[in-house]
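> The following block contains a protein sequence and its predicted model.
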Amino acid sequence: MADSRIARPSTDEESAPLLQDVSHPDAPSQQPSNESFAERVSKIVQEPLSPLSKVLCVLALIFLLLSSVFIGLFAGAQHKLNSRNGEPKPVETVTVTLSTGIVTATSTVTTTYSVPIPSPTGVPREEPCLSPECITLSSAVLASLDESQDPCNNFFDFANGGWLKQHLIPSDKSSIGSFTVLVEENRRLIQQILSQESSSISAMSQGTDRYDEQLLKKLRGLYNSCMNEDLLDARGATPLVRVVKKVRDLFNGETTIVDISSDKLQKRDGDDKDDRSGLTAAVAYLHSRGIGALFEANIEGDVGRDPNFMTFYFGQPNLGLPAKEYYEEEEVTGAYRSVLERLLLTLHEEETTESETEAASPKLVIHEERLRVWPPWPWPPWDGDDGDKDGDHDDDKPVNRTEEAHKLAKRIVKFEKKIAAASLDLTVLYGDPIATYNPVPLSNLTASFPEFDFPAYFSTFAPRKFPETVILTSTTFPAALSEIISDTPRSTIQAYLETRAALALAPNLGVNTEAWRAVRSLEELLRGIKPGAVGDRAEFCITKVESTLGFAAGRYFVQETFGGESKEKGTKVITDTVSAFKESLKNLKWMDDESRAAATQKADALRVKVGYPLSPDTRNPRSLVNYYRLVKVHEDTFFENVLSSQVNDQIRMWSKLGKRRDQDDWLLVPTKVEAYYNPPANELVFPAGILRPPFFSQHWPSYISYGAFGAAASHELTHAFDSVGRLYNQEGKLEKWWTNSTSEGFKRIEKCIVEQYASYYVEDGRGGNVYVNGNLTASENIGDSGIIQAYRAWKANYHESALAGNEFLLPGLNYTREQLFFISFARIWALNIRPASAVERIRSDPHSPHRFRVEGTLFNTPEFAKAFNCPAGAKLNPPNEKRCLFW
């Protein structure tokens, strides 16, 4: 027996035949034939075929014919596929000839077909979604792009260039952007609800619920009163004159109180007429109508002690001009003086005309009974019918009203400029909650500002609820305001208060009144709007409906737009982003374990509100009727309707004083294209108005939704941990909850952000540049950096989302999902803006210009550069050491 360990010879050395005659194993092997191949073929052909051979030949012929047919069909189908995906691929032609010899007949079949040149095998191509929603979305994305731009150097224009060319700024607007377009779409939906041909939902509600009937009656009454331009023009400035006259009479009249039981005016016993009482009464009246003057009053949680206990905040007021810088520019202050002068003159002329008319026909006097919307509420409805007590002209010498108005306008501007100088810079007001939290006893405030009677002021709004402690946003402002008032003539203060009312309320008059035109001219200058250009009246009226009865309008808007899985899918984007943020905390080198644990707890404690509020409950018309019970609406008194609503808002605000926070309360109505993070409440709020294209749709693929709406979600989430939000703990209380080392690490990166954005600028339209205030915009820029959390949230959920069929491709878009994520992010910031308006925003808005909200953010996002394969050295692919990497 041979040894099995001996190596077997290689096959090319074997000489024994592989097959032998097994019946004769010992027979000698057959020797190879010397016949040629042609001789063997000729011999086989000449041999007669057996019946079996004939059958096999026929079957072989049939098989070859069928194979030829199938090969031809396959080649044609492949050619069509190649043509669908682009140009037909090169092919080679192969000719197959079949010859079959049979005794009785000889048949030859020739088939010609095309075979694609072999190519590497890859993943089967995904078919794009072709639903109407997908086609619409794909078309919108394609239309917004400008593919001539380099995404690695100019991504804002790459993603939005097409959109910007298609959306020119209307002559009556200062800008147009993705936000404003959606705002207009939302308002058109409200307009449809309010039209006589109401939507199916509002019609159904009107027919089945008396509370819906009441709501729709108020909404339509307010809208119709606004649209009645003939009546507004006929009334002229009379409604405004009556408010201004009330202010003047209060400022110059005796101290009065309201008898709650009779709602009549009375003298305060034992109180003599003095300057303080008149100033207090006039300011209280303006504040009760939502008109700012001298200082700002607000009711919010005591963030230093108990964020859920609502208390009184005393702060600096808004000014006639939007920012301090404007008071240093003669062109602007000159125009502002002119507007004030025009207002003072027209108010006097209208008042004189009205007085003469009333004297001739007393029956024409229209009283303000509609403003007394809640008799038990102690608003100061002083009649002020004791004449015009100017106080500046005791003799009978004629007064040159034009000259006097000119002098008063100059003094008002000077007065406001002093208030502006005494006010905090916006960087402190918006960016330092510790510096603006200064609790003091009420007696401290009254001592610092003795010209104002605070007990009388509080009794106007909240009797028996005087706050023992008040919060000052500035410790120096009350004393500075006191000094300014002491050094200012009473006539100037009176004129200031009168023009505050006029500036706030003149837009509610007819567009042909002098007061309306005067106020509009200031807006045209500050925002670069074409002089005299007036937009659609319906758009303005819907804006008023939204601002005055917004929760009621929101009920029907939500029913129309926020159905299906919108709430669930929108909430999932937010909660996924929160989860991604908590996961990213583990990798932050500048945050230590103690601070990381606290940050995780705060993220877990966030309250997420999506779509619509529960207080008032937009699902319950009775709740909304109760919320707006004080708003009296009449179709012939638009101006008074607006005042009535503003009174209602102030009553609701002051009713919170000394109470616990309503955790279901919202600061925005459902139709708003906005979102916010509220630090004292530690809540994220996203109205239904923003959960619409180009931000969100329940029918979109996830990479689009997370790129667009995820940007909004991550921005608001990041606010909880930005320059301001990081100073509030998980309960909304101002507290040091980060360690010193973590705080220092944060500040280093914050400084990087400040310096980065301070290098950006906008053109002022006059050949100059205005640079971004890096300190003012720091918190918002840090918020924008949160886009990386939305990206990580999408990536973390990709597998699950793909299995659920939510990562489908869109037709015609030759971009990866990662690229489309960032494109959808950039598209929400599309904006065309006039230079004057851009300058105004830089001076007054804590947000950076939209271009830098895109490119400044992506500069600090390495994932973007990777998605677009940006080369080293590209503007949006800097070295990591130059990036400001927070998360």
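Nice, thanks for sending it over.
> Please make it C-alpha for all contacts and neighbour counts, starting now.
OK.
> ok, for the most centrally placed residue in the chain, nearest residue in space, not its chain neighbours?
Nearest to the geometric centre of the chain sits residue 674, at 3.6 Å (CA atoms, centre = their mean). Sequence neighbours aside, residue 690 is the residue nearest to residue 674 in space, at 6.0 Å (criterion: CA to CA, 6 or more residues apart in numbering).
> quick one: contacts for that neighbour?
For residue 690, the contacting residues are 671-675, 696, by CA atoms under 8 Å, 6 or more residues apart in numbering.
> How much space separates it from residue 824?
15 Å (CA to CA, to the nearest Å).
> ok, now residue 253?
60 Å.
> helix, strand or coil for the residue nearest to the centre of the chain?
coil (DSSP: H, G, I helix; E, B strand; the rest coil).
> What of residue 273?
Criterion first, three-state DSSP; result for residue 273: coil.
> count of neighbours near it?
15 (other CA atoms under 10 Å).
> quick one: it and residue 254 touch, right?
Yes. Counting by CA atoms under 8 Å, residue 273 touches residue 254, with 5.0 Å between them.
> circling back to that earlier point, which of the contacts of residue 690 tops the neighbour count?
Busiest of those [other CA under 10 Å] is residue 671, holding 28 neighbours.
> out of everything not next to it in sequence, what's closest to that residue?
Nearest-residue entry for residue 671: residue 689, 4.3 Å, with adjacent residues in sequence omitted and distances by CA to CA, 6+ apart.
> how close does the one you found sit to residue 830?
18 Å.
> part of a strand, is residue 298?
Yes. Read with three-state DSSP, residue 298 is one of the residues of a strand.
> want to compare, so here's the second one:
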Amino acid sequence: MRSSTLVAFLATGAAARYIHRVEQITRPSFPHLIKPHLVARDDEVCTSPSCQLAAENYLANFPSNYTEMDPCENFDQMICGGWLDKNDFRPDQATIGIGSTMSEEADNILRVIMENPYATNSTPAGVNATLDRENFDKMQSAYKACVDLDAIKAAGAAPLQEIVNELQEKFPLNAATKSTAAISSGELTDIMIWMAQYGLAPFVSAGTAADDKNPDTVIVSVGPGATTMAKQYYNNTAFVGNLTMTMAAMFSAILDNATDYTELAAKVVDLEGRIATVEPDPEIISDVTYYYNPMTLAEADALVPAISLTSLIKAQAPASYEPEFIIVQSPDYLKDVTPILESAPRDTLQALFMWSVISSFGGRIDKDINQPLRAFRNFQAGRPANATSDRWRTCLDEVDSVAGWIESEAYVQRAFSPEAKTFGDEIVQSLRDVYADKLQSLDWMGNDTKRVAIEKVKALNQKIGYPTISPNVLDPVSLRDFYANLTLSSASFFANGLSATTFELARTWAQLLAPADKEFWFMTASTVNAYYNPSSNEIAFPAGIMQQPVFDLDLPEYVSYGAFGSVAGHEITHAFDDSGRYYDQTGAFSEWWDNKTLASFTQRTQCFVDQYSEFAITGLDGAPLNVNGQLTLGENIADAGGVAASFEAWKMRDQADPARNKALPGLEFFTKDQMFFVSYATWWCGRSRLETAVNRIYTDPHSPPMFRIRGTLENSKAFLESFQCAKKEPKCELW
């Protein structure tokens, strides 16, 4: 967010210039359009400072030849071409876009807060100032420890070496037969339990989650562990070679500089690659019909005799917890990984455990020691080898991670108004109303299914801005109680990381003894994002996403509806995408769609799969790499449904009060309808480095930004009509 001084400075000269031009303006020629549009009266143009700034930003985002471009064919370039030309990556960035620019604005606010003393005059009336300051001090301690590079350098590798040394004691090598010493199930289980206290899960992960079929209850869920790379990269010589060299270098730095660990590292990478081959693909692991496999502990143990899941779970769960069943996300994975573990050499297993520790906590030691690890991560993302984020940026991420709700309080008090929250609620509610009407009129959905779908929309729990329960970020007492068991110190960045891990593990496992907390948020207030949670049938929009250019009370409403409204509609649509459709109005996993409705849904969604599978980026080898239309199906459905619902909701408000949708100065050649889509597309201006873009094709359920513009608008009847495109019907249509 820009300061008021900057806004006034930018707007002062622009206002007179644009107002003077209104009478003379003519619409630039879009080659394919027939009817020109002209605003001829000053009172139809918004000339406020906010409108001046927004107009300047839009115009700066356009390429110089945008008036010669066909929006029906090149809308992403027409709206974002100038932005892409003017904005390049910082060395530490793998992705840039309007969203990252918004995050920068939030970070600038937070940096000032973190680097200054507690502001006694900022405590809201009626708030316990003493507790508020104590919370602030706890948060600031995390920041101070993180930015204290001298202390981090003085500590050297010792904090990490201490954990690695303990690991070697817990899982020692046999001096005579390092590679072939027998490994018992109990021994492997013990080391897995030891690693779990650090949040590490190299083979099998165990955690807690709401029971999909009984979402008021929290249960244990067991799934695959984590490998260093996506499975596709273990067949890539460059990535395998780079990872091998990185492991060897980090082993030397932490263990013994005189030893060459290249051969051992190669064995670890090979073991990871074998594990990766049996991991479920990302498009199925998120499918509730695939991962919801309730089993008793005995049944689960039988799948993976190399590890006692019963012991692993009981070591972390509260002593009084006795599960009737657990969820095994991928029984096939547990069966297939067992022979891999049983045949792995002992020294390779120990080295893999050490790598898990080093790769997870290596970022907390001196940068000169962890340089190989940083270089590998830069290689993965396509950044320069020695790229490093400004320390203050790294430390804001640290604070968000370890004390995010205290940080949220600080952000909300300075950057989010009650009026913004009210307007956000209005937008989301208007979309829910539209969605209920749209569902009622669907001709392919059966009446019984339609009834539950409408009930589901009406039952949605919408969360706007920040949490007021679990914890209430505006209540110092609530924040103090939430973080009561978290110890943070300005003396040790490394120790803070361990403390935060211990705190979070204890908090999540303790949930097994209580009903599911449906008031808890999964994003902090400054986050530029939003989400839908099916098990609680909730949509959440942090304050961070409710800022320009996505959202602003002082701009014409087509701006906020085009961007933020489409985001809100996107999240609502997730309730009915290929995953959300399995959850009813209570958040319970159930088959509530009739067969005819399901058949129609499957036929219509296949269109989206085929459409997006035709989009391609350039791969690492220079050949086209196609989008995975199945992996991205849910997000693509949500994009299409979100835009359609938001446009309809906005049109109803515009018809009721057209004065809320004046033209922006210099953009009078766009109709109001067209400006809605300009705002939508602007939200997706951005790009990623090649390596990052490729990795996202493999693993990310979201399509690349340019295809979220092209594909979505190919499927928007309102867009095609607004720009008078030759093709009048959407390519794919669902909601």
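It's in. Treat the numbers as computed from the prediction; the structure is a model and nothing was measured.
> On the three-state scheme, residue 806 of the first structure is what?
coil.
> what's the counterpart of it in the second structure?
Using TM-score structural alignment, the partner of residue 806 of the first structure in the second structure is residue 660.
> which residues does its match contact?
Contacts of residue 660 of the second structure (CA under 8 Å, 6+ apart): 556-557, 654.
> cool, now which of these survive the switch to the first structure?
Compared against the first structure with both residues aligned by TM-score structural alignment, their matches' CA atoms under 8 Å, the contacts of residue 660 of the second structure retain 556-557.
> Mark which of the contacts of residue 660 of the second structure are part of helices, please.
Among the contacts of residue 660 of the second structure, the members falling in helices (DSSP state H) are 557, 654.
> now the contacts of residue 660 of the second structure: which count as buried?
Among those, those that count as buried by neighbour count (16 or more other CA atoms under 10 Å) are 556-557, 654.
> Quick check: the aligned residue for residue 256 of the second structure in the first structure?
By TM-score structural alignment, residue 256 of the second structure lines up with residue 349.
> ranges for the strands of the stretch 101-250 of the first structure?
106-116, 175-177 (DSSP state E, counting those that start in this stretch).
> would you turn these into TSV with mean neighbour count and distance to residue 653 of the first structure?
Output for the strands of the stretch 101-250 of the first structure, formatted as TSV (neighbours: other CA atoms under 10 Å; distance: least, CA to CA, whole Å):
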stretch	mean neighbour count	distance to residue 653 of the first structure
strand 106-116	14	75
strand 175-177	20	32
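> Present those as TSV; the columns should include distance to residue 419 of the first structure.
Converted to TSV, the strands of the stretch 101-250 of the first structure look like this (distance: least, CA to CA, whole Å):
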stretch	distance to residue 419 of the first structure
strand 106-116	81
strand 175-177	30
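> wait, which of those strands is closest to residue 358 of the first structure?
When those are compared by CA to CA, strand 175-177 sits nearest residue 358 of the first structure, at 44.5 Å.
> Packing partners of the closest one?
Secondary-structure packing of strand 175-177 of the first structure (3 or more CA pairs under 8 Å, 6 or more residues apart in numbering; DSSP states H and E): strand 831-833.
> mean shift between the strand it packs on and the second structure?
When the second structure is superposed, strand 831-833 of the first structure averages 1.7 Å from its matched positions, counting by mean CA distance after the TM-score superposition for the first structure.
> Give the other helices and strands that that strand contacts.
Partner elements for strand 831-833 of the first structure (3+ CA pairs under 8 Å, 6+ apart): strand 175-177.
> and the strand it packs on, which stretch of the second structure?
So strand 175-177 of the first structure sits over residues 95-97 in the second structure, by TM-score structural alignment.
> Stretch 310-318 of the first structure too?
For stretch 310-318 of the first structure, the aligned range in the second structure is residues 218-226, judged by TM-score structural alignment.
> element containing the match of residue 256 of the second structure, please.
helix 330-360 (DSSP states H and E).
> mind checking how far that helix is from the chain centre?
Centroid displacement of helix 330-360 of the first structure relative to its chain, using CA atoms, centre = their mean, to the nearest Å, is 38 Å.
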